[in-house]
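> predicted model and sequence follow; I will ask about them next.
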Amino acid sequence: MAMDDESLAVDLYKSLKGRRYLIVMDDIWDINAWNDLKRYFPNHNVGSRILFTSRNKEVSLKASPRCVTNVLPFLLEVECWELLQRKVFLKELCPQQLVDIGKQIARNCHGLPLAVTVIAAVLANIEKKKHLWLEVAKNLSSHISRDPNNCNYLLELSYNHLPIHLKPCFLYLGAFEEDREMPVRKLISLWVVEGFIKTEEQKSLERM
């Protein structure tokens, strides 16, 4: 029988009570989420610590008057280029004809590791041709000029460069709630019913 959220939280509190612990939580967006969670972490002055990451600095400032905030710096331009090369070419060197345009793409990521990683995935899945990289650079610059603080353009750019047969599969993921477990077999079966993949492909996917 599956436990509800409250029962699970109470069990967490009981398991931590009286013990020294380190809790690491990733991507806390809102202070209300932290306020809901913190009561389940007992504080008995035994040296326990809680570490969480957030894209919103205000969350850390409101979390606790004793909270120590460590603001991570943006990547340097040279670090963006190094990361992009490593993600796209692995251990190989970037072809000389792509170096200049590659550095331009890295520069347009404005030091954001997420931006570099997503763009690298796009570049890794297209031919290593200059005109194709120029197209990616042009699209990236266009999106950034619209709103440099909005990362949705990265997802749009990634989607636009997906193979045609994968686009409906990607969009179908929107039928599942955020942060919920996604049953793989059910998803594959739904894809088959919708005609996105063939029965033979379903069997191959299920063996993976």
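Received the coordinates, thanks.

> contacts and neighbour counts: CA atoms only from here.
Fine.

> and the residue nearest to Phe176 when sequence neighbours are not counted, helix, strand or coil?
Spatial nearest neighbour of Phe176, excluding adjacent residues (CA to CA, 6 or more residues apart in numbering): Met182 at 7.1 Å. Assigned by DSSP: H, G, I helix; E, B strand; the rest coil, the conformation of Met182 is coil.

> how near is Met182 to Gly174?
11 Å (CA to CA, to the nearest Å).

> ok, the two, which is more surrounded?
Met182 (12 against 9; other CA atoms under 10 Å).

> that one reaches Tyr172, doesn't it?
No. If you go by CA atoms under 8 Å, Met182 and Tyr172 don't touch, sitting 11.9 Å apart.

> the chain: strands as residue ranges?
In the chain, the segments counted as strands under DSSP state E are 22-25, 49-52.

> could you pick out the longest helix of this protein?
helix 130-146 (DSSP state H).

> from the chain's centre, how far out does it sit?
21 Å (CA atoms, centre = their mean, to the nearest Å).

> try this one side by side with the last:
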Amino acid sequence: MDEWQLINQLQTFLVGKRYIFVMDDIWDIRTWEVIKCAFMDSHPESRLIITTRIVDVATKACGIYNMEELSNDNSEILFYTRTCGGEGLNSSNQHVEVTNKILKKCGGVPLAIITIASLLVGKQSEDWSKVYDAIGFGHEDSEVVQNTRKILSFSYYDLPSHLKTCLLYLSMFPEDSFIEKNSLIWKWVSDGFVPGKLCHST
């Protein structure tokens, strides 16, 4: 179907129905204008929620809700849920201190918290300070975006070399495209990234 056939079918399906739609990551105003057409005559109690990183799109859609950073308590909950199943470290003040330093640099950004927590899962808590130092944070605590990039970059460079190659291979697929697992694995095998015998054993 083209855009307008899809819009007409969606309008027919939604007649008289209450609904809530959530659409993630709208990139431009034109896309929003097309999507909006499908919901012009909707039930008055229905809701359409979109997420976007583009201010102009959010302004056009109206009713902007700016995401706030996680509170210190929620940052801790997310961090400890990933690192040790929700159980905080009760051993020494040193561990609490390095956790606080890490969370301060994450600035309440869930992506940064979950990424660095994933880095620490397989490491002894005594080594957390080494990871913190290795990331090379700046002295300014306000540089949350820069710190998030450093965490993501470090998590990539911390991977074994063969996994880096497999991860970079994914860049050949268009954004948001469906990637069939078995097909991807055999592409890795054919390019020599993964030994074929591993596939036969799994």
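Cool, got the structure. A quick note: this is a predicted structure, and the numbers were derived from the prediction, not measured.

> for the aligned partner of the residue nearest to Phe176 of the first structure in the second structure, give its distance to Cys37 of the second structure.
Counting by TM-score structural alignment, Met182 of the first structure lines up with Ile179 in the second structure. Going from Ile179 of the second structure to Cys37 of the second structure by CA to CA gives 30 Å.

> same question for Ser201 of the second structure.
51 Å.

> so which of these two has more stuff around it?
Applying other CA under 10 Å to Ser201 of the second structure and Cys37 shows that Cys37 carries more neighbours, namely 13 against 6.

> wait, the more buried one touches Ile7, no?
Yes. Using CA under 8 Å, Cys37 of the second structure makes contact with Ile7 at a distance of 7.0 Å.

> ok, back up a step: now the longest helix of the first structure: buried residues?
130, 133-134, 136-137, 140-141, 143-144 (16 or more other CA atoms under 10 Å).

> output those residues in TSV; the columns should cover distance to Phe52 of the first structure.
Output for the buried residues of helix 130-146 of the first structure, formatted as TSV (distance: CA to CA, whole Å):
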residue	distance to Phe52 of the first structure
Lys130	41
Trp133	37
Leu134	38
Val136	34
Ala137	34
Leu140	31
Ser141	32
His143	30
Ile144	29
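
> for those residues, name the two members farthest from one another.
Lys130 and Ile144 (20.9 Å; CA to CA).

> which residues in the first structure form helices?
Using DSSP H, helices in the first structure cover 5-16, 31-38, 57-63, 77-89, 96-107, 113-124, 130-146, 152-160, 167-172, 184-194, 199-207.

> would you list these in JSON lines and tack on distance to His44 of the first structure?
Formatted as JSON lines, the helices of the first structure follow (distance: least, CA to CA, whole Å):
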{"stretch": "helix 5-16", "distance to His44 of the first structure": "10"}
{"stretch": "helix 31-38", "distance to His44 of the first structure": "13"}
{"stretch": "helix 57-63", "distance to His44 of the first structure": "18"}
{"stretch": "helix 77-89", "distance to His44 of the first structure": "43"}
{"stretch": "helix 96-107", "distance to His44 of the first structure": "47"}
{"stretch": "helix 113-124", "distance to His44 of the first structure": "38"}
{"stretch": "helix 130-146", "distance to His44 of the first structure": "48"}
{"stretch": "helix 152-160", "distance to His44 of the first structure": "43"}
{"stretch": "helix 167-172", "distance to His44 of the first structure": "47"}
{"stretch": "helix 184-194", "distance to His44 of the first structure": "42"}
{"stretch": "helix 199-207", "distance to His44 of the first structure": "48"}
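
> which one of those lies nearest to Val46 of the first structure?
Of all these, helix 5-16 comes closest under CA to CA, at 11.3 Å.

> any idea how many residues pack against Phe41 of the first structure?
Phe41 of the first structure: 20 neighbours (other CA under 10 Å).

> is it true that it touches Leu16?
Yes. Counting by CA under 8 Å, Phe41 of the first structure touches Leu16, with 7.1 Å between them.
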